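Novice: The following comprises the amino acid sequence and a computationally predicted model.
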Amino acid sequence: MITRRDFSTLLAAAALAPASSGLAGAQSRPVARNVVLVHGLFADGSCWSEVIPKLQAAGLNTTAVQNPLTTLDDAVASAKRVLARQDGPTVLVGHSFSGMIVTEAGLEPNVSALVYVAARAPDAGEDYAALAKTFPTPPASAGIVFDGDEGRLTEEAFLRDFAGDLPEAKARVLYAVQEPFHKALLAGKTTVAAWRSKPSFYAVSTEDRTIDPDLERFMAKRMGATTIEVKSSHLSLISHPQTIADLILKAAGR
């Protein structure tokens, strides 16, 4: 487990070599016409249903990818297929695990900016699991169960550690549509880091019990992202949809 001193050292090291994206790249990016949203583990594309109408109301063509949750290669390919259908500059947004997808697929030429919502943000070739182990283990990890090669969260862990700030009735609906993930998905590593060349934005969930909030802060700092903090569970996109939509709109230059 990382100590406060270790965390400060990591942040200082990240600050010495920030990515070239962040605010500097934001000044020259084109105004986006499209948004592509990618979901992570324990969810499907419907998890963006609170954010989508807010983006559509602002005039953005918005598409939610149905991440197959099989392998990282499959997941990246599914996002790239959707990106290829977009006409013009596009903001690519990822929640949770799909930050891996954003990091890999974000180099597509029509991607104008990246948005990470309580998401993984590895460097090229980085072992994300090893990085995560340098921070406290989030409570949700203990709630993952497997049926053969398929993993999912127990209902107790889903309600308490994944969707902890949502009304129980709504959280139970989300639990009912939870998409199991394949073990092979977790073995994938990104080969590139799009955040090193694309303007990046990050929403930290300060009450997160699925990814440690200090790990989120570290990744956001390392990439030089425009960062906001949301007092939220892992599902800020549902409990605080206007805040997340506003960040996406900022990334879109709206």
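Specialist: Nice, thanks for sending it over.

Novice: contacts and neighbour counts: CA atoms only from here.
Specialist: Noted.

Novice: What ranges does the stretch 151-254 of the chain have for its helices?
Specialist: 155-157, 168-176, 213-223, 236-239, 241-251 (DSSP state H, counting those that start in this stretch).

Novice: ugh, wrong one, I meant the stretch 1-150 of the chain
Specialist: Using DSSP H, counting those that start in this stretch, helices in the stretch 1-150 of the chain cover 4-16, 22-26, 52-57, 72-84, 99-105, 128-132.

Novice: Just name the most buried of these.
Specialist: Most buried of the helices of the stretch 1-150 of the chain, by mean neighbour count (mean count of other Cα atoms under 10 Å): helix 99-105, with a mean of 28.

Novice: What is that one packed up against?
Specialist: helix 72-84, strand 90-95, strand 111-117 (3 or more Cα pairs under 8 Å, 6 or more residues apart in numbering; DSSP states H and E).

Novice: Distance to Lys198 for these - can I get that in JSON lines?
Specialist: Conversion of the helices and strands packed on helix 99-105 to JSON lines gives the following (distance: least, Cα to Cα, whole Å):
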{"stretch": "helix 72-84", "distance to Lys198": "15"}
{"stretch": "strand 90-95", "distance to Lys198": "10"}
{"stretch": "strand 111-117", "distance to Lys198": "6"}
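
Novice: wait, which of the ones you listed is closest to Asp149?
Specialist: helix 72-84 (15.0 Å; Cα to Cα).

Novice: what residues does the closest one touch?
Specialist: 36, 38, 63, 65-69, 90, 100-101, 104-105, 108, 110-111, 184-189 (Cα atoms under 8 Å, 6 or more residues apart in numbering).

Novice: please redo it, this time with the cut-off set to 10 Å
Specialist: Helix 72-84 has contacts (Cα atoms under 10 Å, 6 or more residues apart in numbering) with 34-38, 40, 63-69, 71, 89-92, 97-98, 100-111, 184-190.

Novice: from those, which would you call buried?
Specialist: The neighbour count (16 or more other Cα atoms under 10 Å) marks 34-38, 40, 63-69, 71, 89-92, 97-98, 100-107, 110-111, 185, 188-190 as buried among the contacts of helix 72-84.

Novice: dropping in the other structure now:
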Amino acid sequence: MITRRQFSVLGAAAASVAVGPLAQAAQAAQAAQAAPRGRSPVRHVTLVHGAYADGSSWSKVIPLLQAAGLEVIAVQNPLTSLRDDVAATERALARQDGPTLLVGHSYGGTVISQAGLAPTVAGLVYVAARAPDAGEDYPAVAARFPAPPVARGVVKANGFQWLSRQAFLRDFAHDLPEAEALRLYAVQGPLSTAPSTTTVAAWRQKPSWYAVSKNDRIIDPGLQRFLAARMRAHTVEVDAGHLSLVSRPKDIAGLILEAARG
């Protein structure tokens, strides 16, 4: 027999199929409140940006999550080393006072794979992201797939790397209006060229979700599918380039809200 509580949760899930993202956000908050006893609902999200970016890359996703009643923190990674970026993420997690989804874009996937064993982390969401195994030579894994077009536009100097203006517009932000892409180019964060090998793979112990960018020119879509399948993540494919969180924020927020319900 289906109880009244179970019926309300099932009804909310069924209704979400037929409504838009903002209505889905409201229903996600209702479903979280109806979570079974003994399991705390996820009400917190920590967002981790990738290389060549900063926390503002999440600016379109954040209001959609907040509309669902979630508390959101976007980390500002220094990008000076994996250790420093993990420390920044851990400080953000410490500010959350309950079960938290840890979300990483691009290189941010490496960061959340290392930081995701924190006891407050309820699940991991990867957005067109790296997802290395513990101790893995990630560049060697990536080399099994076609070299991304952006490789021609990486500039290196003084222990850091960044994208040339042409590569940023052509490959990193190619599905955005030029004016918006240029604003993001102006705040791009250079990434340390030091090795970024993880010592743990949190996705082996935490439930995971993955958004594949089908038109990605930074991380080959085939590589993304391989990483998602390896971690047995719930996977969606987004018709977008590498910056799906900017060009398709409703799709990315929808996946995060689904993870919060799950």
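Specialist: Alright, I've got the coordinates. It should be emphasised that the depicted structure is a prediction, and the values quoted were computed from it without experimental measurement.

Novice: Got a TM-score for the pair?
Specialist: TM-score for the superposed chains, counting by TM-score structural alignment, normalised by the length of structure 1: 0.87, backed by 226 aligned residues with a Cα RMSD of 1.4 Å.

Novice: that older thread, of all the helices and strands packed on helix 99-105 of structure 1, which lies closest to Glu168 of structure 1?
Specialist: Nearest of those (Cα to Cα): strand 90-95, 21.0 Å.

Novice: list the helices and strands that closest one packs on?
Specialist: strand 34-38, strand 61-65, helix 72-84, helix 99-105, strand 111-117, strand 200-205, helix 241-251 (3 or more Cα pairs under 10 Å, 6 or more residues apart in numbering; DSSP states H and E).

Novice: circling back: put together TSV for the helices of the stretch 151-254 of structure 1, with distance to Val145 of structure 1 on each row.
Specialist: Below are the helices of the stretch 151-254 of structure 1 laid out as TSV (distance: least, Cα to Cα, whole Å):
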stretch	distance to Val145 of structure 1
helix 155-157	10
helix 168-176	14
helix 213-223	23
helix 236-239	24
helix 241-251	29
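
Novice: what residues are up against the equivalent of Ser56 of structure 2 over in structure 1?
Specialist: Aligned against structure 1 by TM-score structural alignment, Ser56 of structure 2 finds its counterpart in Ser46. Ser46 of structure 1 sits next to His39, Ile52, Ala64, Val65, Gln66, Leu174, Val177 when contact means Cα under 10 Å, 6+ apart.

Novice: Next up, the contacts around the first one.
Specialist: Translated: His39 of structure 1. 45-48, 64-69, 93-99, 101, 117, 119.

Novice: Kindly report the same for the third one.
Specialist: When contacts are counted by Cα under 10 Å, 6+ apart, Ala64 of structure 1 is found next to 35-39, 44-49, 52, 79, 82, 93.

Novice: Looking at the helices of the stretch 1-150 of structure 1, which is nearest to Ala225 of structure 1?
Specialist: helix 22-26 (4.5 Å).

Novice: and the closest one, how far from the chain's centre?
Specialist: Chain-centre distance of helix 22-26 of structure 1: 19 Å, with Cα atoms, centre = their mean, to the nearest Å.

Novice: now do stretch 5-23 of structure 2
Specialist: Taking mean C-alpha positions (Cα atoms, centre = their mean), stretch 5-23 of structure 2 and its chain are 24 Å apart.

Novice: coming back round to it: preserved in structure 2, out of the contacts of Ala64 of structure 1?
Specialist: For the contacts of Ala64 of structure 1, the contacts that persist in structure 2 are 35-39, 44-49, 52, 79, 82, 93, with contact defined as both residues aligned by TM-score structural alignment, their matches' Cα atoms under 10 Å.

Novice: and the gap between the counterpart of Ala92 of structure 2 in structure 1 and Gly188 of structure 1?
Specialist: Aligned by TM-score structural alignment, Ala92 of structure 2 pairs with Val82 of structure 1. According to Cα to Cα, to the nearest Å, Val82 of structure 1 and Gly188 of structure 1 sit 21 Å apart.

Novice: now, which of the kept ones among the contacts of Ala64 of structure 1 sits nearest Pro167 of structure 1?
Specialist: Cys47 (14.6 Å).

Novice: residue in structure 1 matching His242 of structure 2?
Specialist: Checking TM-score structural alignment: His242 of structure 2 goes with His234.

Novice: With respect to Ala130 of structure 1, which of the helices and strands packed on helix 99-105 of structure 1 lies nearest?
Specialist: Across these, closest to Ala130 of structure 1 is helix 72-84 (Cα to Cα), at 17.3 Å.

Novice: Quick one: distance of that closest one to the chain centre.
Specialist: 15 Å.

Novice: cool, and stretch 61-73 of structure 1?
Specialist: 12 Å.

Novice: Just the terminal-to-terminal distance for that stretch.
Specialist: Stretch 61-73 of structure 1 end-to-end distance (Cα to Cα) = 25 Å.

Novice: In structure 2, what range does it match?
Specialist: Going by TM-score structural alignment: stretch 61-73 of structure 1 matches residues 71-83.

Novice: Same check on stretch 137-154 of structure 1?
Specialist: Going by TM-score structural alignment: stretch 137-154 of structure 1 matches residues 147-164.

Novice: what about the matching stretch, start to end distance?
Specialist: End-to-end distance (Cα to Cα), stretch 147-164 of structure 2: 17 Å.

Novice: And stretch 187-204 of structure 1, by the same measure?
Specialist: 24 Å.

Novice: Return the set of buried residues in it.
Specialist: 188-190, 192-204.

Novice: give me the number of residues near the residue nearest to the match of His242 of structure 2 when sequence neighbours are not counted?
Specialist: Spatial nearest neighbour of His234 of structure 1, excluding adjacent residues (Cα to Cα, 6 or more residues apart in numbering): Asp208 at 4.8 Å. Other residues lying near Asp208 of structure 1 total 27 when counted by other Cα atoms under 10 Å.
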